[in-house]
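Enquirer: Structure here, sequence nowhere to be found:
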């Protein structure tokens, strides 16, 4: 049970909160509350849209609770995404075939051109 909790904490999560911010002071209190949360890597506040996008290894419910407590404002979760799970499932990695696959069949003349067995040989490229 403890291992699953650690795995969940290591995921990078992007959460969008709706917080009513009317002035710069409201925005500062929200920023101060979010910056003190453990696991927050970055956040973006948008005062016109009344939203805050938080990215990090966080529990969205804990951040929601701290925002409500520290700001005294009504806070809602708009969207919640696991960034690592989305990026891994959407990403398709194509590995090209080895470009020198048929190099084992190089003619011996080409190899002998650079050989030290015949140092007096003239080789013009």
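Expert: Thanks, I have the structure now. In this text, all values refer to a predicted model and were calculated from it rather than measured experimentally. Numbers count the residues shown, from 1 in each chain.
Enquirer: For the rest of this, base every contact and every neighbour count on C-alpha atoms.
Expert: Fine.
Enquirer: now stretch 16-36, how far from the centre of its chain.
Expert: Counting by C-alpha atoms, centre = their mean, to the nearest Å, stretch 16-36 is centred 24 Å from the centre of its parent chain.
Enquirer: In that stretch, which of the residues would be classed as buried?
Expert: Residues of stretch 16-36 classed as buried: 16-21, 26-27, 29-31, 33-34 (neighbour count, 16 or more other C-alpha atoms under 10 Å).
Enquirer: what about that stretch, how long is it end to end?
Expert: Start-to-end span of stretch 16-36 (C-alpha to C-alpha, to the nearest Å) is 17 Å.
Enquirer: Next, the residues that contact stretch 74-85 from outside, please.
Expert: Applying C-alpha atoms under 8 Å, 6 or more residues apart in numbering, the contact partners of stretch 74-85 are 11-20, 60, 64, 67-68.
Enquirer: next up, a second structure to put side by side with the first:
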């Protein structure tokens, strides 16, 4: 493998593009998912053309029903997002959703989003305090729980 790398550097050196290739090698292969509102085929075409000319992109996938743009390649995610924002003039953000089975409490107020595609909820991993808040019960809930508990000797039993 070392011989092939040296040979490719020699060949690229003679072409004069070695600095560009070295910059491309330093970037890692990434998949960038962006949420952009697309209403029609024209919007879809506009979003595709905004990223088509970028160096390092190997694949572009657009899902207009989910309002999702997926770009794979040796690119910087921030640059891709900035390019989509600048070229389309549309509001764009990194894909904020994850599958609902990954989240502990998918229907909690912070995670549930009506605008999310089917089977997805908002990615709420950054807000760790919400998980601890959901685990705690309020004093009223504790009172009701212990009133009908089998572990409480003075509990009320309904039959």
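Expert: Looks like it arrived, so ask away. Predicted model, so just to flag it, every value in this text is computed and none were measured.
Enquirer: rewinding a little: out of the contacts of stretch 74-85 of the first structure, which two sit at the greatest distance?
Expert: Maximum pairwise distance among the contacts of stretch 74-85 of the first structure (C-alpha to C-alpha): 28.0 Å, between 11 and 20.
Enquirer: neighbouring contacts of the top helix by length along the second structure?
Expert: If you go by DSSP state H, the second structure has its longest helix at helix 2-15. For helix 2-15 of the second structure, contacts defined as C-alpha under 8 Å, 6+ apart pick out residue 18.
Enquirer: State the distance from the spatially most central residue of the second structure to residue 29 of the second structure.
Expert: Central residue of the second structure (C-alpha atoms, centre = their mean): residue 95, 3.7 Å from the mean position. Residue 95 of the second structure sits 18 Å away from residue 29 of the second structure, going by C-alpha to C-alpha.
Enquirer: Now do the strands in the first structure.
Expert: Listed in chain order, the strands of the first structure (DSSP state E) span residues 13-19, 40-46, 51-56, 75-82.
Enquirer: what's the shortest one aligned against in the second structure?
Expert: Taking TM-score structural alignment as the measure, the second structure aligns residues 68-73 with strand 51-56 of the first structure.
Enquirer: average gap between that stretch and the first structure?
Expert: Once fitted to the first structure, stretch 68-73 of the second structure is off its aligned match by 0.4 Å on average (mean C-alpha distance after the TM-score superposition for the first structure).
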